[in-house]
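**Student:** pasted the sequence and its predicted model underneath.
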Amino acid sequence: MPISTPYLAELVAAPPQEAEPPPLTDGFRVATYNVHRWAGVRGGKQYEPERAMGVMEELEADVIALQEVLRPFDGRDPLRRAARAMGMHLAFVVTRMHKRGELGNAVLSRYPFASAEAIDLTFGRLERRAALAVRLASGGDGERISIVSTHLALMDRTRTRQVKALLEHPHFDGAPTLLLGDMNAWRRNPASRGLDAYAERHNNERWPASWPSVRPVLALDRAYASGLNLCDLHAHETAASKQASDHLPLVGRVVVG
C-alpha cells in the first residue's frame, strides 16, 4: 500500500498516573536510537521487540528519538507498548510501507507535545525519507523546545538536499532545537558540514561510534543542538544493546540556558 507523502500517524497521551515532569529549564536526558525494525542485530525476518524495548528503559531518558520503527499490520505494536510501559507521550510519522507494516520515525517524551508535524524529505524515487518534528511543552515555565527525529538518505547528494530542507523549515527558525537521528554519516560531506555549521557540537572531541553495534566503528547516529547545551553524549554500550539492534543508542544530557 503506497503512500504519496509521509504523514503523522498517531499521538498517544501518556498514562494518567504519570507524574508531572520537572520544568524543561531544569534540563533533561535525551537519546536517539535506530531500532532496526525490532529485528535485533541480525535483521532479516527476526522479530525481537522486547530486546530494544528493554534497552530503551535502560537509557532512563526523558526524550527518545527513534528511527526504523515498524508498526506491524498484525496489530502487535511495540511502540505503543513501550510508550505505555514508560509512561511517555508518543508521536509517530509513517515514512513508507514495509511488507510487514508501517515504517517510520517516532519521539517518546515525558513532556507533552505542544505540536507535532511530519516533514517530507523525499527527493527522487529511490528512498522515501521523512522527519518528525515536535515541540515540547513544560508546565508553566513557557519554554518550548523542538525535537526533530530523522533518518537521512544513503546517497551523499540526496542527504545534502535533505539537510538544506530541514534547516529551512520553521522548526529551525531560531528556537532551541535538537536534531536527532541516523544521519548515515559514513564520511564528512556537505551535509555533515552544513549541520556542523548550524548547530553547536556536543562537548566530546569526536562523535561516538554507534554502528555496527557488536563492534562500533562508524558514527552514523548524531545529535545536534542549537540554543541548548548537549553534554556527555555517548553510545550506550551494554550486552543487551549489542544484540537489540545493529545500532547502539546515543544518550546525553541537555542543559537549557
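**Tutor:** Received the coordinates, thanks. In this text the structure is predicted, and so the values were computed from the model without any measurement.
**Student:** when you work out contacts or count neighbours from here on, use the C-alpha atoms and nothing else.
**Tutor:** Fine.
**Student:** name the residues of stretch 83-94 that are buried.
**Tutor:** 83-84, 86-94 (16 or more other CA atoms under 10 Å).
**Student:** which SSE is the residue nearest the centre of the chain in?
**Tutor:** Residue closest to the average C-alpha location in the chain (CA atoms, centre = their mean): Ala65, at 2.5 Å. Using DSSP states H and E, Ala65 maps to strand 63-72.
**Student:** what's the burial count for Ala197?
**Tutor:** 10 (other CA atoms under 10 Å).
**Student:** nearest spatial neighbour of Glu43, chain-adjacent residues omitted?
**Tutor:** One thing to correct before we go on: residue 43 is Gly, not Glu. Take Gly43 and drop its neighbours on the chain: the residue closest to it by CA to CA, 6 or more residues apart in numbering is His36, 7.0 Å away.
**Student:** before we move on, the earlier item: the residue nearest to the centre of the chain: what's it in contact with?
**Tutor:** By CA atoms under 8 Å, 6 or more residues apart in numbering, the contact set of Ala65 is 31-33, 105-108, 148-149, 180-181.
**Student:** here's the one I want to compare it with:
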Amino acid sequence: MYRIVFLFVLTLSASYPAPAQVQGQVIKVLSYNIHHGENTQGKLDIQGIATVILATNPDLVALQEVDSATSRVNKQDLLKELAAVTGMYIYFGKAMDYEGGGFGNGILSRYPIEKSQSIALPAKGAGSEPRNAAMVTVKLPGDSLLRFISTHLDHLDDPADRLSQVNILMQHVMAQPSLPLIIAGDMNALPASKEIGLFKQTFADATEKLGPTWPSDKPSHKLDYVFLYNKTQWHVMSAQVVEETVASDHRPVIAEVLLK
C-alpha cells in the first residue's frame, strides 16, 4: 500500500538573495540518510523515500545507508528501485559487504554520469565500520562537467576517523581543482566541530543557516550538509530541511544552488 507523505519546510529553512545579472546552471541537491529503507515504524518503506525525492524534484541526490541485495531488504536493490520511480541515473558505492549484498552510499542524477568511483575512507577506531564516498562526474547542459560526492562519515564520539576521512576527501578535491564539486551527506558532526571547520576552509556550506536534522521525529542535532567547491563559482539560492518524520530517522536537506 502506498502512503501519502505531506512535506513541510522547517521554519529554520533559509533563502538567499539572488545575485544581480548572474547567469549559470541552477542545480537542486538533496542529501538524505535513508536508514537502509527502514522507516521509523520499523518497516521497509522504499516508497516513502521515493515520495520525498519526487516531491522535492532534485537534480542530484546523495543517499547514505543504502542497501543493495541484502537479506534485510529482501534482496532488493534500493537504488534500482528508486531509479525505476524517478527515471534518474544511479551509482552505488559499496562501503562493505553485508547480509549477502552490499551497504554504502548512493547517487541519483538527472544528468548523465560520465565517470564513477568509490573512495575508501579510513576507519581505525574501536567499533568503527568501513566507510566510503561515492563520487561521480556528471555532464551538465552545455557539456560542462561537475563532480558530485555522497558520503557518510564515522559515527564514533572520537573525531579522529572523521578528521582523517575529511582529509582524504580533500585530496580527491584537489586532484582536479579546476572542476566544480559538491559533497553532500551525513557527516556525523555538529556545525562547531573541527571536521565541519575543515570542510568550510575549502567549501561553501550551502546548509549553513539550517537547523537540526536528526532524529527525524524531534531533531536536536545537525548532521547533514551540502558543501560546494570552488567557493567563488557558486551562489546559494535557497536551502531547506524537509519536515519528513517517518520515512527515515534523518530528515533530508535540500539546497538550490547556482553554478556561475
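**Tutor:** Right, received. Where do you want to start? Predicted model only: the values in this text are computed from it and were never measured.
**Student:** coming back round to it: show me the contacts of Ala65 of structure 1 that map onto strands.
**Tutor:** Using DSSP state E, the subset of the contacts of Ala65 of structure 1 located in strands is 31-33, 105-108, 148-149, 180-181.
**Student:** my guess is Lys164 of structure 1 is in a helix, correct?
**Tutor:** Yes. The assignment for Lys164 of structure 1 by DSSP: H, G, I helix; E, B strand; the rest coil puts it in a helix.
**Student:** what does it align to in structure 2?
**Tutor:** With the correspondence set by TM-score structural alignment, Lys164 of structure 1 lines up against Asn167 in structure 2.
**Student:** what does Arg71 of structure 1 give?
**Tutor:** Arg71 of structure 1 maps onto Ser68 in structure 2, by TM-score structural alignment.
**Student:** surely its match and Glu81 touch.
**Tutor:** No. With contact defined as CA atoms under 8 Å, Ser68 of structure 2 does not reach Glu81; the gap is 10.2 Å.
**Student:** all helices of the stretch 101-250 of structure 1, in order?
**Tutor:** Remark: helices assigned in the stretch 101-250 of structure 1 by DSSP state H, counting those that start in this stretch are 156-167, 190-198, 241-244.
**Student:** wait, which of those is closest to Arg215 of structure 1?
**Tutor:** helix 241-244 (8.2 Å; CA to CA).
**Student:** quick check: angle from the next helix or strand after that closest one to strand 63-72?
**Tutor:** Using DSSP H and E, the helix or strand that follows helix 241-244 of structure 1 in sequence is strand 250-256. Strand 250-256 of structure 1 runs at 140 degrees relative to strand 63-72, counting by axes from the mean of the first three to the mean of the last three CA atoms, to 10 degrees.
**Student:** corresponding residues in structure 2 for strand 250-256 of structure 1?
**Tutor:** Counting by TM-score structural alignment, strand 250-256 of structure 1 corresponds to 253-259 in structure 2.
**Student:** strands of the stretch 101-250 of structure 2, residue ranges please.
**Tutor:** 101-109, 113-121, 131-139, 145-152, 181-186, 204-205, 224-229, 234-241 (DSSP state E, counting those that start in this stretch).
**Student:** let's have these in a markdown table, adding distance to Thr51 of structure 2 and mean neighbour count.
**Tutor:** Output for these, formatted as a markdown table (distance: least, CA to CA, whole Å; neighbours: other CA atoms under 10 Å):
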| stretch | distance to Thr51 of structure 2 | mean neighbour count |
| --- | --- | --- |
| strand 101-109 | 14 | 24 |
| strand 113-121 | 23 | 17 |
| strand 131-139 | 23 | 24 |
| strand 145-152 | 20 | 25 |
| strand 181-186 | 19 | 26 |
| strand 204-205 | 26 | 21 |
| strand 224-229 | 19 | 26 |
| strand 234-241 | 16 | 22 |
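**Student:** next, format these as TSV and append distance to Ser193 of structure 2.
**Tutor:** Listed next are the strands of the stretch 101-250 of structure 2 as TSV, based on distance: least, CA to CA, whole Å:
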stretch	distance to Ser193 of structure 2
strand 101-109	23
strand 113-121	19
strand 131-139	19
strand 145-152	16
strand 181-186	14
strand 204-205	14
strand 224-229	13
strand 234-241	20
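**Student:** distance of Thr95 of structure 1 from Ile145 of structure 1?
**Tutor:** For Thr95 of structure 1, the distance to Ile145 of structure 1 (CA to CA, to the nearest Å) stands at 23 Å.
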